[in-house]
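# Here is a sequence together with a model predicted from it:
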Amino acid sequence: MSFIQSRNALSCAVAGALALSGATLWHSPVKAAGFYIQEQSVSGLGRAFAGEAAVARDSSTIFFNPAGMVFLPGTEVQAAVHLLVPKASVSDKGSTASSELNPLVYDGVEFMGGSGGNPYDPTPVPNFFISHQHDDRTWFGFGLTAPFGLANHYDDDFFARYDSTETDLKVLNLQPSMAYRLTDRLAIGGGIDIQYADATLKNAIPDPLNPGGPTLETDGEQRLDADSWDYGFNLGLMWQATDTTRVGLHYRQGIKHTLDGKARVRNPQGLVPQIGEGFEEDGSADLHLPDMVALGLRQELNDRWTLMAQYKWFKWSNFDEIRVRFDPDSGLGDNSVEQNYKDSWALSVGAEYQLDDRWTLRGGLQYDRTPTQDGYRTTRTPDGDRTWYSFGASYEQGPNWGFDVAYTYIDISRESLELTRGQDVGAAINLTGTTEGHVHILAAAVRYRF
């Protein structure tokens, strides 16, 4: 195997790793189907984000529909934190290894490896919003959020270590926004999304003389570090159809990131005599995040009960491939890895009950379809269809201070894992398994109006 062939093997793996490079500033595990993170509002979490494009209860509407600021008099500042406690389980169902260099010993034999343990740690995810009424028709706002991302780390002997061992991705989303009241019942709003993304991704490289063997010391390793600044926009419409019915529509552009960075490889022992211990190379890759459209409904039944519903569509088919480009002087051409994400959707319903002048109680359900498909799903996003069960409450301490709390349980369905890794280094690791998991979320927010 030539040196260039070995480095092309790296480019394939780097491409697959970059497939997940939309991430969160606070090392958050993924909390919505795909790698979108919905947890940008505590009051919204309490109703499973039902009607969030239409509710405009507090300044977190800046993220979900900035047109909703027209329902917020004066100035409001909000700070919140969501504590995410996820658990994922990846199970081996008969993975095998083959070797071009040692076919008599390794020809479709099962190899040993652990389950990787729970790859996630409990993680706090904060966000911040401020809205300001300039006059009777104009509002300005700003949001600091983390709309995409994940972070996980598997045990060293993970059976799927050739797919991933560690993912540490970060993104910061800055959103200056504006809303304008066109009529007494119709408002528009929009914002600029300015994002900084950073990624560190690792996985093992199989030794073609000992693929999937019991001695992990023979494995190689590759690591990618890359970052990017890019920007996009979002637009919203809010219509107060009647005194008791409100409809909201929101569109968020799928930002296309170009991440520039450096890939480092430690070659497996079977390749060291031929091509050396490893190398380091500059590279870049595109990551196209999904366009999103949300349609929300808020319906007051009486002075105490309000119902909400929302349909949200994700153009995850934007994410069809990751193409990695290396420095032309390296001798490596472009390399792409198919991701084959499909468009998906989420549907949520919820209700609020006004207990008295200070307390509001809420609850909601959501069904969130995964965009991943069999044959392409990876251990970096052990994803499945998600069912949300949420409840929460708000407390108003006079005209200025307000507090929100919420709890959510998310059940992640069992899905298959069917991947092949290592072909370009003379090995074929056929990973066969299942993934499933769940998430607990606790959240709290404080608001101040003046």
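Happy to help now that I have it.
# can we go C-alpha only for contacts and neighbour counts from here?
Noted.
# all helices in this protein, in order from the N-terminus.
Using DSSP state H, the helices of the chain run over 3-18, 42-46, 52-55, 61-64, 272-275.
# Quick one: those as JSON lines, columns for distance to residue 205 too.
JSON lines is the format used below for the helices of the chain (distance: least, Cα to Cα, whole Å):
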{"stretch": "helix 3-18", "distance to residue 205": "9"}
{"stretch": "helix 42-46", "distance to residue 205": "40"}
{"stretch": "helix 52-55", "distance to residue 205": "44"}
{"stretch": "helix 61-64", "distance to residue 205": "40"}
{"stretch": "helix 272-275", "distance to residue 205": "12"}
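# out of those, deepest packed?
Of those, the one with the most neighbours on average (mean count of other Cα atoms under 10 Å) is helix 52-55, at a mean of 32.
# could you say what helices and strands that helix packs with?
In this structure, helix 52-55 packs against helix 61-64, strand 245-252, strand 291-300, strand 305-315, with contacts taken as 3 or more Cα pairs under 8 Å, 6 or more residues apart in numbering; DSSP states H and E.
# any idea which of those is most buried?
Stretch with highest mean neighbour count among the helices and strands packed on helix 52-55: helix 61-64 (a mean of 29; mean count of other Cα under 10 Å).
# and it, what other elements does it pack with?
Counting contacts by 3+ Cα pairs under 8 Å, 6+ apart, helix 61-64 is packed against helix 52-55, strand 138-145.
# Name the residues that touch it?
Contacts with helix 61-64, where a contact means Cα atoms under 8 Å, 6 or more residues apart in numbering, come from 40, 52-53, 55, 67-69, 129, 131, 141-143, 175, 177, 250.
# can you rerun that using 6 Å?
53, 68 (Cα atoms under 6 Å, 6 or more residues apart in numbering).
# Stretch 364-378 now?
Stretch 364-378 has contacts (Cα under 6 Å, 6+ apart) with 33-34, 47-48, 341-342, 344-350, 384-390, 418.
# redo that, cut-off 8 Å
Contacts of stretch 364-378 with the rest of the structure, by Cα under 8 Å, 6+ apart, involve 32-34, 46-50, 163, 316, 339-351, 383-391, 415-419.
# swap in stretch 435-448?
Applying Cα under 8 Å, 6+ apart, the contact partners of stretch 435-448 are 31, 42, 76-91, 382-384, 400-417.
# that older thread, now, which of the contacts of stretch 364-378 lie within strands?
With strands taken from DSSP state E, the overlap with the contacts of stretch 364-378 comprises 344-351, 386-391, 415-419.
# before we move on, back to that, nearest to residue 432 among the helices and strands packed on helix 52-55 would be which one?
strand 305-315 (28.2 Å; Cα to Cα).
# Which secondary structure elements does that closest one sit against?
Partner elements for strand 305-315 (3+ Cα pairs under 8 Å, 6+ apart): helix 52-55, strand 291-300, strand 344-354.
# this is the comparison structure:
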Amino acid sequence: MSQQKYKKLLRSTVASVALVGAVASVSTTSAEAGGFALREQSAIGQGASFAGIAAGGGLSSMFWNPATLTQVGGISTESVASFVIPRTDVNLTSGSFGTADPGDVGLDALVPASYMGAQLTDDLFVGLSVNAPYGMATKARNPSGSSFHAATSKIFTMDAKVNIAYRINDAFSVGVGVGAMYTDVRMTAAQPGVLAQELKGDDWAPTLSAGITITPRKGTTIGIGYRHETKFNLAGTQYLNTAAPLPAATFTAPITANLTLPTSVTVGLRQEISDRFAFLAGFEYTRWSELKDPIPINGSPAGTSLHFGYKDGWYASVGGEYKHNENLTLRGGLGWEKSPIPDNHRNLRLPDADRLWASLGASYNVSDKFSVDVGYSHLFIKDDVKVSGAIGGGAISYAGTADSAADIVSVAMRYKWKPDPLFANDDPIDRKY
């Protein structure tokens, strides 16, 4: 390759890695929802493909709808651990640096979530939630025909919220959550013998959610949850080392980028058919088009911008819950998710595609205070989807296909510390003057 082409490669790849860092600054693991969102926030929800989760089910429902806090009396905690086991085999069909396959780029990961709820009075509730709502982690075999574009992508996020909910009457409850999300990202790309680079960056941003539950009659609950867009001003540093035939150099530069994570609305229905069986349904709409296109990367040596081209995504699910006895509850569900990423914008870092969720789960009351929840989902992801990437205006590129699937196992422990409201049945204060 000529010296001129190598210089173009250098400038374009530097910009590409900077852009990837800006895009991916949002969580701890492989994305297992549309785009790079994470839905693994509840073992109860996992067991039913998250059907009806915005209408309630446990403390973890507050992630989607803080108004569901009013359904859990007393003082309780819920801790969730979800194990994501993806398989994403990428096979290259063409590439400027050959067609050596990146291999299985998906990384196994643990997604934790924690919740606390306290009933202050008969109708006033407060809660705390800690989640990782977005995420992406991929690692390609190096060297490969695409390593110039992406090698490793690892992101961490934590969203902590204080939630307040109020039961207006037997029919209506409302809630709001206010908090902050922290993001940290590390991205690398490399072309053996030519260049290696790394990007690190982080930021804090405020987060907001709100919701309502409606109980028009006994046995029917409708929940509507809203998660507001989150705006980050990512700040980071780009490191670059070059080798022959490029001039040997070590380069460091600060970069910034404005990134908006999307608004989402979730609707859930929980309908009791009998004393033992409940029908569950849900719908989630995410405005991925809020990711501005293009996003300029300030400080990028090439002065380039990132083009997402994302469309709005949605997810629909149905399920059921069966109360086998006083201690054991069984559940299952199916879900369909429309990916927001079109073919011409799908690349190695996030080979996302339409998927079918199939889930089973159970809850068991070990005692009056302690319960255990488990949920399992298998994701049937559309096969042979196109992936591609390019730098230098397309002068250097790769193309291929991705075959993906995933298994998710969620386990949760719930404990009721106090069955009554915190300020219930208190003796009046007797003041003496």
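Cool, got the structure. Everything numeric in this text was worked out from a predicted model, so none of it was measured.
# And the TM-score between them?
The TM-score (TM-score structural alignment, normalised by the length of structure 2) is 0.91; 411 aligned residues with a Cα RMSD of 2.0 Å.
# Tell me the counterpart of residue 91 of structure 2 in structure 1.
Mapped onto structure 1 by TM-score structural alignment, residue 91 of structure 2 lines up with residue 91.
# cool, and residue 50 of structure 2?
So residue 50 of structure 2 corresponds to residue 49, using TM-score structural alignment.
# ok, that match - contacts?
By Cα under 8 Å, 6+ apart, the contact set of residue 49 of structure 1 is 310, 348, 349, 350, 364, 366.
# cool, and residue 46 of structure 2?
If a contact means Cα under 8 Å, 6+ apart, then residue 46 of structure 2 has 40, 359, 360, 361, 375, 376, 377, 410 as its contacts.
# and what of residue 190 of structure 2?
Applying Cα under 8 Å, 6+ apart, the residues contacting residue 190 of structure 2 are 147, 148, 149, 150, 151, 196, 197.
# Quick one: map the last one onto structure 1.
Okay, so that is residue 197 of structure 2. So residue 197 of structure 2 corresponds to residue 222, using TM-score structural alignment.
# same deal with the third one?
Taking TM-score structural alignment as the alignment basis, one finds that residue 149 of structure 2 is matched in structure 1 by residue 163.
# my read: that match touches residue 222, true?
No: checked against Cα atoms under 8 Å, the pair residue 163 of structure 1 and residue 222 is beyond contact range at 10.9 Å.
# nearest residue to residue 233 of structure 1 other than its sequence neighbours?
Sequence neighbours aside, residue 192 is the residue nearest to residue 233 of structure 1 in space, at 4.5 Å (criterion: Cα to Cα, 6 or more residues apart in numbering).
# Can you find the partner of that neighbour in structure 2?
Match for residue 192 of structure 1 (TM-score structural alignment): residue 178.
# and the gap between that match and residue 211 of structure 2?
Distance of residue 178 of structure 2 to residue 211 of structure 2, given as Cα to Cα, to the nearest Å: 12 Å.
# So which of the two has more stuff around it?
Set side by side, residue 178 of structure 2 and residue 211 show more neighbours around residue 211, with 26 against 16, by other Cα atoms under 10 Å.
# How about the more buried one: what's its closest non-neighbour residue?
Nearest residue to residue 211 of structure 2, sequence neighbours excluded (Cα to Cα, 6+ apart): residue 225, at 4.2 Å.
# Contacts only, for that neighbour.
Per Cα under 8 Å, 6+ apart, neighbours of residue 225 of structure 2: 54, 64, 65, 66, 209, 210, 211, 212, 265, 266, 267.
# go again using 7 Å as the cut-off
By Cα atoms under 7 Å, 6 or more residues apart in numbering, residue 225 of structure 2 lies in contact with 54, 64, 65, 210, 211, 212, 265, 266, 267.
# Let me have those residues in CSV, adding distance to residue 417 of structure 2 as columns.
Shown next, in CSV, are the contacts of residue 225 of structure 2 (distance: Cα to Cα, whole Å):
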residue, distance to residue 417 of structure 2
54, 24
64, 24
65, 23
210, 26
211, 26
212, 26
265, 32
266, 30
267, 30
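# Looking at these, which one is closest to residue 184 of structure 2?
Nearest to residue 184 of structure 2 among those, with distances taken as Cα to Cα, is residue 64, at 23.4 Å.
# which position in structure 2 aligns with residue 430 of structure 1?
Following TM-score structural alignment, the counterpart assigned to residue 430 of structure 1 within structure 2 is residue 397.
# Its match touches residue 348, doesn't it?
No: in terms of Cα atoms under 7 Å, residue 397 of structure 2 does not count as a neighbour of residue 348; the distance is 11.6 Å.
# Neighbour count: the two, which is higher?
Higher neighbour count among residue 397 of structure 2 and residue 348: residue 348, with 27 against 20, using other Cα under 10 Å.
# shouldn't the more buried one be in contact with residue 387?
Yes: contact criterion Cα under 7 Å: residue 348 of structure 2 and residue 387 qualify, at 6.2 Å.
# In structure 1, point out the residues matching stretch 222-236 of structure 2.
Mapping stretch 222-236 of structure 2 onto structure 1 (TM-score structural alignment) gives residues 247-261.
# Between the two ends of that stretch, how far is it?
One end of stretch 247-261 of structure 1 to the other measures 43 Å (Cα to Cα).
# just stretch 203-223 of structure 1 next, same as before
The first residue of stretch 203-223 of structure 1 is 7 Å away from its last residue (Cα to Cα).
# now swap in stretch 65-80 of structure 1 and tell me
18 Å.
# Give the buried residues for it.
Within stretch 65-80 of structure 1, the residues scored as buried using 16 or more other Cα atoms under 10 Å are 65-73, 75-80.
# Now intersect those residues with the strands, please.
Using DSSP E, the buried residues of stretch 65-80 of structure 1 in strands are 75, 76, 77, 78, 79, 80.
# can you list these in JSON lines and add distance to residue 396 of structure 1?
Listed next are these as JSON lines, based on distance: Cα to Cα, whole Å:
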{"residue": "75", "distance to residue 396 of structure 1": "16"}
{"residue": "76", "distance to residue 396 of structure 1": "13"}
{"residue": "77", "distance to residue 396 of structure 1": "14"}
{"residue": "78", "distance to residue 396 of structure 1": "13"}
{"residue": "79", "distance to residue 396 of structure 1": "15"}
{"residue": "80", "distance to residue 396 of structure 1": "16"}
